[in-house]
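Novice: No letters, just coordinates:
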């Protein structure tokens, strides 16, 4: 999930939560005979709410509001359902390459190194670019320069095998073994 989508989700959730909390506080205050809630309820004119449908722009406003809410809802659903993983990428020389298999092979190769406890791969699309992410576990005794060397070697091998421009990420986790 992208950062902007995460922020949008949280802001939208916060706004809906505030509306629900304000409505609940008003209803509870009205039931508890709080003066502010009773005064707010007394200011509501039920006849003016009934006359809203007589307004000449009522139907276009209602339709436009519904269309906007429908588009925003459909956009939210599609953005959340869109797969972020990528299987194949196209290259200039050999056509399509299965990036997931290449990343799995790179993770297996890295996992066979004596300085690595285990490694697993995942592929993603970030800002329209393919990303191969390998999560590897290293013992705490492994030197950081050795981890960097392994990361550069793995990235070079993966880019050469994929024959295309891609992002590479090595997530190094320290283990006590």
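Specialist: Here it is on my side, so go on. The structure presented is a predicted model; accordingly, all values stated were derived computationally and were not measured.
Novice: Going by C-alpha atoms from here, please, whenever you check contacts or count neighbours.
Specialist: Noted.
Novice: and residue 133, what element?
Specialist: strand 129-139 (DSSP states H and E).
Novice: what packs against that strand?
Specialist: helix 99-111, strand 118-126, strand 167-175 (3 or more CA pairs under 8 Å, 6 or more residues apart in numbering; DSSP states H and E).
Novice: what's the closest of these to residue 46?
Specialist: Judged by CA to CA, the one of the helices and strands packed on strand 129-139 that comes nearest to residue 46 is strand 118-126, at 51.8 Å.
Novice: how distant is that closest one from the center of its chain?
Specialist: For strand 118-126, the separation from the chain centroid amounts to 16 Å (computed by CA atoms, centre = their mean, to the nearest Å).
Novice: could you check the angle strand 167-175 makes with that strand?
Specialist: 140 degrees (axes from the mean of the first three to the mean of the last three CA atoms, to 10 degrees).
Novice: Could you check strand 118-126 and say which residues are buried?
Specialist: Residues of strand 118-126 classed as buried: 118-125 (neighbour count, 16 or more other CA atoms under 10 Å).
Novice: got a markdown table for the residues you listed, with distance to residue 144 too?
Specialist: Below are the buried residues of strand 118-126 laid out as a markdown table (distance: CA to CA, whole Å):
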| residue | distance to residue 144 |
| --- | --- |
| 118 | 17 |
| 119 | 17 |
| 120 | 19 |
| 121 | 21 |
| 122 | 23 |
| 123 | 24 |
| 124 | 26 |
| 125 | 28 |
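Novice: Against that first model, consider the following:
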């Protein structure tokens, strides 16, 4: 397969100081990295598309590093992550699924305590489509305080023959998280769940 053709990329960072209650000692930081690529399968059905996952791996690694850098450069500070894709209207949903391995494993390789599966979402859409990317704790999917989402999108992407690939990372739980469940400090780190 050919190397991914990148049209543009963007990084969005947020610093959340409070959600109406008392300000926490440390604000929550979260960021998304979005890259718009040409969809090599747009406009036609192709049976064997798996090879493109291998081609996307360097891009996934670069996007993961860019996110870590945007959040201060320390992989140990990353506590939450997620991924997603918006496929342009000349593609199919399965083209977005090609991002599962290169996007998810790229983040897990760069974050030491990352046993949890990387949550994901994908959809078809036109330029300006928004996507809520789910977020969970990096080491234990059942940590309820880290269940979150980040809305992402670009005004001019994806065009019909493009895919918008997304990675998201956070530095902590939701601000004011207080609905119980497994606490981050109680993670056993045995199976990616608890």
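Specialist: Thanks, I have the structure now. Computed from a predicted structure; not experimentally measured.
Novice: Once they're superposed, what TM-score comes out?
Specialist: Here the TM-score for the pair of chains, by TM-score structural alignment, normalised by the length of structure 1, is 0.30; 79 aligned residues with a CA RMSD of 4.4 Å.
Novice: if we can go back for a sec, tell me how far the strand holding residue 133 of structure 1 lies from the chain's centre.
Specialist: The answer for strand 129-139 of structure 1 is 19 Å, by CA atoms, centre = their mean.
Novice: Give me the buried positions along it.
Specialist: 130-138.
Novice: and that strand with strand 167-175, angle?
Specialist: 20 degrees.
Novice: Show the subsequent helix or strand relative to strand 129-139 of structure 1.
Specialist: Scanning onward from strand 129-139 of structure 1 (DSSP H and E), the first element met is helix 144-162.
Novice: tell me what that following helix is packed against?
Specialist: Right, helix 144-162 of structure 1 is packed against helix 99-111, strand 167-175 by 3+ CA pairs under 8 Å, 6+ apart.
Novice: What are the contacting residues of the last one?
Specialist: Going back to what we said before, that points to strand 167-175 of structure 1. Outside strand 167-175 of structure 1, the residues that touch it by CA atoms under 8 Å, 6 or more residues apart in numbering are 129-140, 147, 151, 155.
Novice: Could you rerun that using 10 Å?
Specialist: 103, 107, 116-126, 129-142, 144, 147-148, 150-152, 154-156, 158-159 (CA atoms under 10 Å, 6 or more residues apart in numbering).
Novice: With the first one instead?
Specialist: Taking CA under 10 Å, 6+ apart as the criterion, the residues outside helix 99-111 of structure 1 that touch it are 85-90, 112, 116-124, 130-138, 150-151, 153-155, 157-159, 161-162, 166, 168, 170.
Novice: Out of the helices and strands packed on strand 129-139 of structure 1, which gets nearest to residue 62 of structure 1?
Specialist: Comparing those by CA to CA, strand 118-126 comes nearest, at 37.7 Å.
Novice: Relative to its centre, which residue of structure 1 is most distant?
Specialist: What lies farthest from the middle of structure 1 is residue 47; by CA atoms, centre = their mean that is 45.5 Å.
Novice: I'd like the next helix or strand past the strand or helix carrying it.
Specialist: Following DSSP H and E, the helix or strand that holds residue 47 of structure 1 is helix 46-51. Later in the chain than helix 46-51 of structure 1, the nearest helix or strand by DSSP H and E is helix 58-81.
Novice: Helix or strand next in line after that next one, which one?
Specialist: Using DSSP H and E, the helix or strand that follows helix 58-81 of structure 1 towards the C-terminus is strand 88-90.
Novice: by contact count, what packs against that following strand?
Specialist: strand 96-98, helix 99-111, strand 129-139, helix 144-162 (3 or more CA pairs under 10 Å, 6 or more residues apart in numbering; DSSP states H and E).
Novice: which one of the ones you listed lies closest to residue 15 of structure 1?
Specialist: strand 129-139 (32.8 Å).
Novice: Compute the inter-axis angle for that closest one and helix 144-162.
Specialist: 140 degrees.
Novice: Next, the angle from strand 129-139 of structure 1 to helix 99-111.
Specialist: Going by the same axes, to 10 degrees, strand 129-139 of structure 1 makes 20 degrees with helix 99-111.
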